[in-house]
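**Student:** Structural data only, the sequence is not supplied:
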């Protein structure tokens, strides 16, 4: 098992294809990571970690959990820190890079490396209402992998 320092990311997960699949949402403060996570949670996803995510690899897969000090809570801008439906950990299968502008219509596939393992990377403006659907479509488009969770 290879542990890494916490990543500035919000991570959410959903049960699909018989396993929990995590999506790590990356970006600078204020770009909309938590807002996108809240909209996904409203559609049945679970919060793994908000703002900072502990990442490690095991068996060639990337896993994520919340640091103990923030577990089970998410920041809602203008409201404060609130509790959310959570998942203690998840195998991460997709990274989403939040960008504050429109993205290319047909970009070349990208990856980002976490703890020595490359994950598919989706660049996404999180502000449009369709952003939650784009994340779901991107997750569905991934080739199924063997999972132990």
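**Tutor:** All right, it came through fine. Please read all numbers here as calculations on a predicted model, not as lab measurements. Numbers count the residues shown, from 1 in each chain.
**Student:** only C-alpha atoms for contact and neighbour calcs from this point on.
**Tutor:** Will do.
**Student:** If we go by neighbour counts, what in the helix or strand hosting residue 136 is buried?
**Tutor:** Per DSSP states H and E, residue 136 falls inside helix 131-141. For helix 131-141, burial by neighbour count (16 or more other Cα atoms under 10 Å) applies to 131-132, 135, 139.
**Student:** Put together TSV for these, with distance to residue 21 on each row.
**Tutor:** Output for these, formatted as TSV (distance: Cα to Cα, whole Å):
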residue	distance to residue 21
131	18
132	15
135	12
139	9
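**Student:** quick check, nearest of the residues you listed to residue 37?
**Tutor:** residue 132 (8.5 Å; Cα to Cα).
**Student:** Who are the contact partners of the closest one?
**Tutor:** 36, 39-40, 126 (Cα atoms under 8 Å, 6 or more residues apart in numbering).
**Student:** Below is structure B, check it against A:
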């Protein structure tokens, strides 16, 4: 079973995928770019294909925009892509709790994946996303 998700970005870090969700214009592509600057590889921008492979939900580039990422006010950048099992969902929302106790869960193809809500307007967003992957992401 597979599904193409629109309006999400996704990168791979150390063999694990961070699926970035949130409303349009919140900064999903910007966070993906910042994580790429920290060594992540693009899986998909503004869309990703998810498929169940055994017990894992694997993210792969979407066929229509594979290898392209938007740099707001600049244009589209072409980059190599990766694929990886989804380890965490990073949900960008202004309603994120300042000090949550643990994490939530997002359902992807009927499987629960850890979800961490992050406040989108901070220069340290990539550091927070990477820390969330290490603290709460699936191995």
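**Tutor:** Here it is on my side, so go on. Small disclaimer: the values here were computed from a predicted structure and weren't measured.
**Student:** that older thread, so which of the contacts of residue 132 of structure 1 persist in structure 2?
**Tutor:** By both residues aligned by TM-score structural alignment, their matches' Cα atoms under 8 Å, the contacts of residue 132 of structure 1 still in contact after alignment to structure 2 are 36, 39-40.
**Student:** Just the buried ones from the residues you listed?
**Tutor:** Buried members of those, scored by 16+ other Cα under 10 Å, are 36, 40.
**Student:** would you list the kept ones among the contacts of residue 132 of structure 1 in JSON lines and tack on distance to residue 79 of structure 1 and secondary structure?
**Tutor:** JSON lines is the format used below for those (distance: Cα to Cα, whole Å; DSSP: H, G, I helix; E, B strand; the rest coil):
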{"residue": "36", "distance to residue 79 of structure 1": "16", "secondary structure": "helix"}
{"residue": "39", "distance to residue 79 of structure 1": "15", "secondary structure": "helix"}
{"residue": "40", "distance to residue 79 of structure 1": "18", "secondary structure": "helix"}
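**Student:** Out of the kept ones among the contacts of residue 132 of structure 1, the closest to residue 22 of structure 1 would be?
**Tutor:** residue 40 (11.7 Å).
**Student:** residue in structure 2 matching residue 67 of structure 1?
**Tutor:** If you follow residue 67 of structure 1 across to structure 2 using TM-score structural alignment, you land on residue 62.
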